[in-house]
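K.L.:
below is the structure, and that's it, no one-letter string:
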């Protein structure tokens, strides 16, 4: 029942926002009484945090697994970028919830999400970038890369209206290929055979 509530609430929150969706509405969507809903979640904030953890935890672990896969560094990075872009462009529930969190700017909830969900996969990204790029600050590089991908997704609705833009400019694989071409310019040179 808890998972059923989280799925229904995540879809409603993503579509309409937190303030527009009441606990009563979620209970109705799930087919339980409002009292039953409060049995599982003491209040709406606990439900919101539980929804965000439910939606983002598995995805963040998947990204971490890709980054820690043991493949060569460039392939790990390319796979991670492709996976993340596909998530941003295709998984509307998680993307809308993510953008809502950024726009809501609830500092306590953002800190909670960072510490409980995002930090491990971010650390993995920083390690991969440190191994792959010439950079004195892999954390800053990871912030920059992540922000660029998120910003690209947010800007994608405008892309089709820009003169000279091609439809494939909003395809995750095309974006990944282009970004990897740019990143290779700053990659550490492979060791020369001895």
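P.N.:
Yep, that arrived. Keep in mind it's a predicted model, so treat the numbers as computed, not measured.
K.L.:
rest of the way, CA atoms for contacts and neighbours
P.N.:
OK.
K.L.:
residue 128: what's its closest spatial neighbour, skipping adjacent residues?
P.N.:
residue 73 (6.3 Å; C-alpha to C-alpha, 6 or more residues apart in numbering).
K.L.:
buried ones in the longest helix belonging to the chain?
P.N.:
The residue-count maximum for a helix in the chain (DSSP state H) belongs to helix 44-67. Using 16 or more other C-alpha atoms under 10 Å as the test for burial, helix 44-67 gives 44, 47-48, 50-57, 59-60, 62-64, 66-67.
K.L.:
what does it rub up against?
P.N.:
6-7, 9-10, 18, 23, 41, 76-77, 79-80, 83-84, 94, 97, 109, 113, 116-118, 120-122, 124-125, 128 (C-alpha atoms under 8 Å, 6 or more residues apart in numbering).
K.L.:
from the contact counts, what lies against the next helix or strand after that helix?
P.N.:
Using DSSP states H and E, the helix or strand that directly follows helix 44-67 along the chain is helix 73-90. Packing partners of helix 73-90 (3 or more C-alpha pairs under 8 Å, 6 or more residues apart in numbering; DSSP states H and E): helix 44-67, helix 92-104, helix 119-132, helix 138-159, helix 172-184.
K.L.:
next up, a structure to set beside the first:
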């Protein structure tokens, strides 16, 4: 097992792109660059100032465009947030596809790569500030609550695939539970060892412990009868 943690092709320091702005197939399809500018401005405000500061007028001012021009692309803040989160998760999905789903890797190596990518990303300013902000908001805003759970379900999908490969004897519910456990175990480290957090310097050790533990848990898990 130790060999898996000392791979020849580490995933350390992988930077997930901030956004992959989706193309529109219906409605207003032009202005891709303008929409990307709007979404990047909204993301920057969320990271630096928080949700309360991210009004439509504040975004328009940050972009240097008229409010009417902004609402031409995004009629409401909810519509803008939906596309912003889609752009964020699309960036992760592309990185998972590139890093995790390479041919020739064992399932254990795939899990190692996935967890390395996530734990490295947690240390970025974007991730440390953006996701806790949105999760806190989801306690009071049903729209954000639903979008965040959709986003994380998509983010967990690669873990579920890997667990199923590692343990084809398990039922789907068992794979779901193991994937959820791995996901929230990693995400929970954000408030302790994320960007500018007290235990950031311990993240290399945390990452080694986590990956070894997750591989062992999946390989040895015995469902309750």
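P.N.:
On my side now, so go ahead. Nothing here was measured: the structure is a model prediction, and the numbers come from that model.
K.L.:
related to what we said a few turns ago, structure 2: which residue goes with the residue nearest to residue 128 of structure 1?
P.N.:
Using TM-score structural alignment, the partner of residue 73 of structure 1 in structure 2 is residue 107.
K.L.:
list the contacts for that match?
P.N.:
Residue 107 of structure 2 neighbours (C-alpha under 8 Å, 6+ apart): 162, 163, 165, 166.
K.L.:
mark which of the residues you listed are buried, thanks.
P.N.:
Of the contacts of residue 107 of structure 2, these count as buried by 16+ other C-alpha under 10 Å: 162, 163, 166.
K.L.:
which residue packs closest to the second one, ignoring adjacent ones?
P.N.:
Residue nearest to residue 163 of structure 2 in three dimensions, not counting chain neighbours: residue 175, with 6.0 Å by C-alpha to C-alpha, 6+ apart.
K.L.:
how many neighbouring residues does whatever residue of structure 1 lines up with that neighbour have?
P.N.:
Aligned by TM-score structural alignment, residue 175 of structure 2 pairs with residue 138 of structure 1. Other residues lying near residue 138 of structure 1 total 20 when counted by other C-alpha atoms under 10 Å.
K.L.:
same deal with residue 2 of structure 1?
P.N.:
Neighbour tally, residue 2 of structure 1, other C-alpha under 10 Å: 11.
K.L.:
any idea how far it lies from residue 13 of structure 1?
P.N.:
16 Å (C-alpha to C-alpha, to the nearest Å).
K.L.:
how about residue 76 of structure 1?
P.N.:
Taking C-alpha to C-alpha as the measure, residue 76 of structure 1 and residue 13 of structure 1 are separated by 33 Å.
K.L.:
likewise for residue 106 of structure 1?
P.N.:
15 Å.
K.L.:
then residue 182 of structure 1?
P.N.:
37 Å.
K.L.:
if you count surrounding residues, which of these two has more?
P.N.:
Shown here are residue 182 of structure 1 and residue 13; by other C-alpha under 10 Å, residue 13 has more neighbours (22 against 11).
K.L.:
which residue lines up with that one in structure 2?
P.N.:
With TM-score structural alignment as the criterion, residue 13 of structure 1 pairs with residue 46.
K.L.:
so what's its match up against?
P.N.:
53, 54, 129, 130, 133.
K.L.:
by neighbour count, which of the residues you listed wins?
P.N.:
The contacts of residue 46 of structure 2, ranked by neighbours (other C-alpha under 10 Å): first place residue 129, 20 neighbours.
K.L.:
give the contact list for that residue.
P.N.:
46, 47, 48.
K.L.:
closest one of these to residue 122 of structure 2?
P.N.:
Comparing the contacts of residue 129 of structure 2 against residue 122 of structure 2 with C-alpha to C-alpha places residue 47 closest, at 13.6 Å.
K.L.:
could you report the neighbour count for that closest one?
P.N.:
By other C-alpha under 10 Å, neighbour count at residue 47 of structure 2 equals 19.
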